[in-house]
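*Asks:* following is a predicted model, sequence given first.
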Amino acid sequence: MDKLDLYLLFIIQTFKRPRKKNFLFAILTGKRTGQAVTDSHLHQVENQFGLVPFLKEEIFEKRLLDLEKKGYIRIDESGVLLLKEQSETSYFKSPDWKGFSMQDLPHHFFNHLLLAVQVVSNKHHKKSQYLPIVRNKEAQLWVKRWFSKWQNDSHLAEKLFLELTKWLDSSSVLYKDVYVARFSGGDRVGETALQICERLQISIWDGYFEWLRGLHVLHLKSNEFPLLQELMISKVALLTKSGFATYDLFQKGHSFEQIVKIRQLKKSTIEDHFVEIQATFQELAVPFRPNEEVLLKLKEKSFLSLKEMKEFMPDLSYFELRLAAVSGVEL
C-alpha cells in the first residue's frame, strides 16, 4: 500500500459517513465546488484538501476498486464507506499539510525553482544557449522577470545555494534527491521524478507526497527564505476564475447586491464565491460573515453538517453558516 492509497483512506475515514465518489474526487483534486469547500472545513480536512490536483479519474476509480477488493472500503449506492482503518494514515495528520491554503501553489513554485536554478547555474557556467527545463510560458516569463531583478548581483548563485541548503538540510526534507536531482544547469541534466524514485527504491506516490510535504513546509516558513519567496505566487491564484471575478469586484468596493447585478449571476452562485473567498482569505471580513461572538459559539461545538449547525443557530441563514464553517476562527 503506497501513500496514494493511504491518502484515499484518510479522506474516506475523515468524513465518517458514506460519500459519493464524485465528491471524494473533488476533495482529492481540489475542485472548489460549494459543497467541497464547506464540507472539507466542517470535517476539518481542509489541510488535506487537493493534495493530488493532477490525479486522473480512471486512476482514482481503479484505486477504489482495489481497496474494496482488499476489504478496506465498501462501495454501494450510498457512496464509499471505510470498513478497516490503517494506522499509517496518520502521515496525513501532520501539521505540515496546508492543502486548501496552498493547493497547486507548490507546483507552480517548483517549476519556477527549476528554471531559476537552471538560469543561475548557466550564467555561472557562462552558458547562454540552452533549452528551458520547463516549457510552460507563464513560468518562463515569471522567472525572466525575477532574474532581471537579480542578474547584476554577483552573489546571486551563492545566495540561492545558501537558501536551498538551509531548506534541504531541515528535518522536513526526507529525500533531498526528489528536489536536487531534478535540477539542471551547466552540463547537468536533471532526472525525472520517476527515475529518482526508482533509484531511491520508493514508489512514485511515496516520492510525490514527500516532495509535496517539503514544499508545504517551505511555504509555511517562506519568510525565512526571502529569495525563494520571490518565486512563490499569491493565494489569489487559488481562486476559481469566476470566484476571482467576484473577489476583484469586492476589493474595488462593490457590495454583495451590486456584484450580483454586475455579474448577472444567481445569488446562490455569488454566495458560493464568497464562501470560497472566505476560506482562502480567512482574515477578510466578507459580506454576511457572522460576528466574532457567534463564530466562537459555533467553534465550541462539533458539527458534521450544516443541518446540525442550523438546529443550533436557527436564526442564521445557510449562507451565514457556510461562511462560519470556513472562517477559521481559533478558540
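*Replies:* Sure, I can see it. Numbering: from 1, shown residues only.

*Asks:* could you use CA atoms for every contact and neighbour count after this?
*Replies:* Noted.

*Asks:* how many residues are close by the closest residue in space to Lys84 that isn't next to it in sequence?
*Replies:* Spatial nearest neighbour of Lys84, excluding adjacent residues (Cα to Cα, 6 or more residues apart in numbering): Tyr72 at 4.8 Å. By other Cα atoms under 10 Å, the residues close to Tyr72 number 16.

*Asks:* likewise Asn122?
*Replies:* The burial count for Asn122: 19, using other Cα under 10 Å.

*Asks:* quick one: it is in a helix?
*Replies:* Yes. Applying DSSP: H, G, I helix; E, B strand; the rest coil, one finds Asn122 inside a helix.

*Asks:* strands of the stretch 1-150 of the chain, start to end?
*Replies:* Under the criterion DSSP state E, counting those that start in this stretch, the stretch 1-150 of the chain contains strands at 73-76, 79-82.

*Asks:* what helices or strands is the first one leaning on?
*Replies:* Which is strand 73-76. Judged by 3 or more Cα pairs under 8 Å, 6 or more residues apart in numbering; DSSP states H and E, strand 73-76 is in contact with helix 57-69, strand 79-82.

*Asks:* here comes the other one, which I'd like you to weigh against the first:
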Amino acid sequence: MFNKVILDCVHRFKGERTISGIFNLLTGKKSAQTLQDARVYKLDSYFGIYKSLDREQLERSFQRLEEKEWLIIKEDIYSLLTSKGQQYLTEYKETLYFNGMMDHKRVAEFERRMFLLIQTFTNMLKGNRTFIPIVEEMKAQYWVKKVYQRYHHHHDLKRIVNTLYNEIYTLLKERPAIEAELFTYRLTGAGVIGLTREQLKDKHDVSLADVDLYINHVFYYLFFQANQSNRTYPVLSLCAKGLKESSLITVSAKRTYAYIEKGWSIEEIVMKRRLKKSTIQDHIVEAALVVPYFPIDSFLSEQELHKIIRTAKELDTQRLKLIHEKLQGQFTYFQLRLALAKDQISTEEGTLYADA
C-alpha cells in the first residue's frame, strides 16, 4: 500500500514537487504550501494520513522504487514515474478510503477511543479492574470512562463487546486479508496483548510503512462506515460521535484573516502583527484554500485572476516559476499562488475559470 501512495503522489505531482513535498503532505504539515499542494494536485485524501512517517524511511522507499525501475529521481529531490510505475498504479484496483484532509484528526481520535474501549470493556467483563491503558491521552480516557458509566452493568458490557465484535468482523470481511489480519493482531484486550509493529512486519513479511498504512486505512474505512450507516454499526458510530472536522487553517492564519475581513491592507497587518510580509501572504493563501468564497478582489481583479488561471491550464503546470515566466513577470508569486488557490476552491464550488 505504501508503494501505491508514493507512486500516486509522484504521478500527480508530475515532477513539480520534491520528495520533501510528499513528506510534508503525508505527515500533514499545516502550511500554506502543503495545503495548496494537496488541493491543486488532487491529493487531499493523503494529507496527514501518516503522521509518524520518518523522513529517512521515506527516502529509503524512494531508493527501492528507483531500483525496481518504478520511478526515477532527478537532481536528488524530484521524481517521475516510469512506465513500470504507471503500470503498477493502473493495475492497483483496491478502493482506498483515506480522507486525510478532512478526517485525519477525527480518525486518530476514533482510533484511540476504539482501542481503549475494547481494552477496557473486555477487561471489565473478565473482572480485571486494574490494567495499564494502552492509550495515554486523557481525552480518550475520559471519553471511555463516560461510556463505561453508561454501560457498566455486566449484560450491557457484554452486549457492547459482542456488537462491536460483529461490526468489525462484518466490515473486515470486505477488506483484503492482509489488512484484516494486521488490524486484528494489533488489538489488545483482556488476556490478549496486541503485536508490535515490528512483530507484525516480521509475521507478514511487509515493511513497517505497510503495517502502519494498512492499519491506518482500516480505521479510515471503519470511520467511513460508521458515519455512513450509524444504525447498522451503532458501537462504531458511538466511537465516532461528536468528533469535529479538522480545522485546516492555523490559529495565526485565522488572526490574519480576521483583519482581512475588516478591510485591512497587508502592510497594516504586518505592522499590527509584527510579522514578515511573506508570512502574512502565506496566511492569506492558506485562508483562500479553506474559506469558501474568500474575497481576493483587493489583490487581483477578476480579469487578472482569469488570465493567471488560463495560463496555468495552458501550460498544464502548477509551477509558479513557469507561469511567472510565461506571463513575463506581470504578477508577483503571491498573486500567482492566490489565483491558483482561488481556482481550486472555485472548481470545488462548481465555477470553472477555464471557460471564463
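*Replies:* Ah, there it is. Keep in mind that what you see is a predicted model, and the values were worked out from it rather than measured.

*Asks:* ok so, going back, so which of the strands of the stretch 1-150 of structure 1 is nearest Lys93 of structure 1?
*Replies:* Closest of those to Lys93 of structure 1 is strand 79-82, at 17.3 Å (criterion: Cα to Cα).

*Asks:* average distance between that closest one and structure 2?
*Replies:* Here the mean offset of strand 79-82 of structure 1 against structure 2 after fitting is 2.8 Å, by mean Cα distance after the TM-score superposition for structure 1.

*Asks:* what sits up against that strand?
*Replies:* Contact with strand 79-82 of structure 1 is made by 9, 12-13, 16-21, 72-75, as judged by Cα atoms under 8 Å, 6 or more residues apart in numbering.

*Asks:* cool, stretch 235-250 of structure 1 as well?
*Replies:* Looking at what lies outside stretch 235-250 of structure 1 - Cα under 8 Å, 6+ apart - the contacts are 32, 101-105, 256, 259, 263, 270, 273-274, 276-277, 280.

*Asks:* any of the residues you listed buried? List them.
*Replies:* Neighbour-count burial within those applies to 32, 101-105, 256, 259, 270, 273-274, 276-277, 280; the criterion is 16 or more other Cα atoms under 10 Å.

*Asks:* before we move on, the earlier item: reformat the strands of the stretch 1-150 of structure 1 as CSV; add mean neighbour count.
*Replies:* As requested, those are exported to CSV (neighbours: other Cα atoms under 10 Å):
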stretch, mean neighbour count
strand 73-76, 16
strand 79-82, 20
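
*Asks:* turn those into CSV, columns for distance to Thr192 of structure 1.
*Replies:* What follows is the strands of the stretch 1-150 of structure 1, written out as CSV (distance: least, Cα to Cα, whole Å):
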stretch, distance to Thr192 of structure 1
strand 73-76, 33
strand 79-82, 34
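
*Asks:* among these, which comes closest to Met232 of structure 1?
*Replies:* strand 79-82 (36.4 Å).

*Asks:* secondary structure class of Glu293 of structure 1, three-state.
*Replies:* Glu293 of structure 1 - assigned by three-state DSSP - is helix.

*Asks:* and Thr33 of structure 1, what pairs with it in structure 2?
*Replies:* Matched to structure 2 by TM-score structural alignment, Thr33 of structure 1 sits across from Ser31.

*Asks:* now name the helix or strand holding the nearest residue to its match once chain neighbours are set aside.
*Replies:* Nearest residue to Ser31 of structure 2, sequence neighbours excluded (Cα to Cα, 6+ apart): Glu286, at 7.3 Å. Following DSSP states H and E, one finds Glu286 of structure 2 within helix 277-290.

*Asks:* what is that helix packed up against?
*Replies:* helix 32-40, helix 251-261, helix 266-273, helix 333-348.

*Asks:* which residues are in contact with that helix?
*Replies:* So helix 277-290 of structure 2 is contacted by 31-33, 35-36, 39, 248-249, 252-254, 256-257, 266-267, 269-270, 294, 334, 337-338, 341-342, 344-345 (Cα under 8 Å, 6+ apart).

*Asks:* in JSON lines: the helices and strands packed on helix 277-290 of structure 2, plus distance to Ile193 of structure 2.
*Replies:* Listed next are those as JSON lines, based on distance: least, Cα to Cα, whole Å:
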{"stretch": "helix 32-40", "distance to Ile193 of structure 2": "37"}
{"stretch": "helix 251-261", "distance to Ile193 of structure 2": "39"}
{"stretch": "helix 266-273", "distance to Ile193 of structure 2": "51"}
{"stretch": "helix 333-348", "distance to Ile193 of structure 2": "45"}
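
*Asks:* between the ones you listed, which one is nearest to Lys145 of structure 2?
*Replies:* helix 251-261 (30.7 Å).

*Asks:* orientation of that closest one relative to helix 266-273 in degrees?
*Replies:* 130 degrees (axes from the mean of the first three to the mean of the last three Cα atoms, to 10 degrees).

*Asks:* now the angle between helix 277-290 and helix 251-261 of structure 2, please.
*Replies:* Using the same axes, to 10 degrees: helix 251-261 of structure 2 against helix 277-290 is 90 degrees.

*Asks:* highest average neighbour count across the helices and strands packed on strand 73-76 of structure 1?
*Replies:* Ranked by mean neighbour count, those are led by strand 79-82 with a mean of 20 (mean count of other Cα atoms under 10 Å).

*Asks:* in structure 2, what residues pair with it?
*Replies:* With TM-score structural alignment as the criterion, strand 79-82 of structure 1 aligns to 78-81.

*Asks:* can you tell me how far Ala209 of structure 2 sits from Ser61 of structure 2?
*Replies:* According to Cα to Cα, to the nearest Å, Ala209 of structure 2 stands 9 Å off from Ser61 of structure 2.

*Asks:* does Leu222 of structure 2 touch Leu236 like I think?
*Replies:* Yes. Using Cα atoms under 8 Å, Leu222 of structure 2 is in contact with Leu236, at 7.4 Å.

*Asks:* OK, contacts around the closest residue to Asn123 of structure 2 other than its chain neighbours?
*Replies:* Leaving aside its sequence neighbours, Asn123 of structure 2 sits nearest to Ala190 (Cα to Cα, 6+ apart; 4.6 Å). When contacts are counted by Cα under 8 Å, 6+ apart, Ala190 of structure 2 touches Gln119, Thr122, Asn123, Lys126, Asn128.
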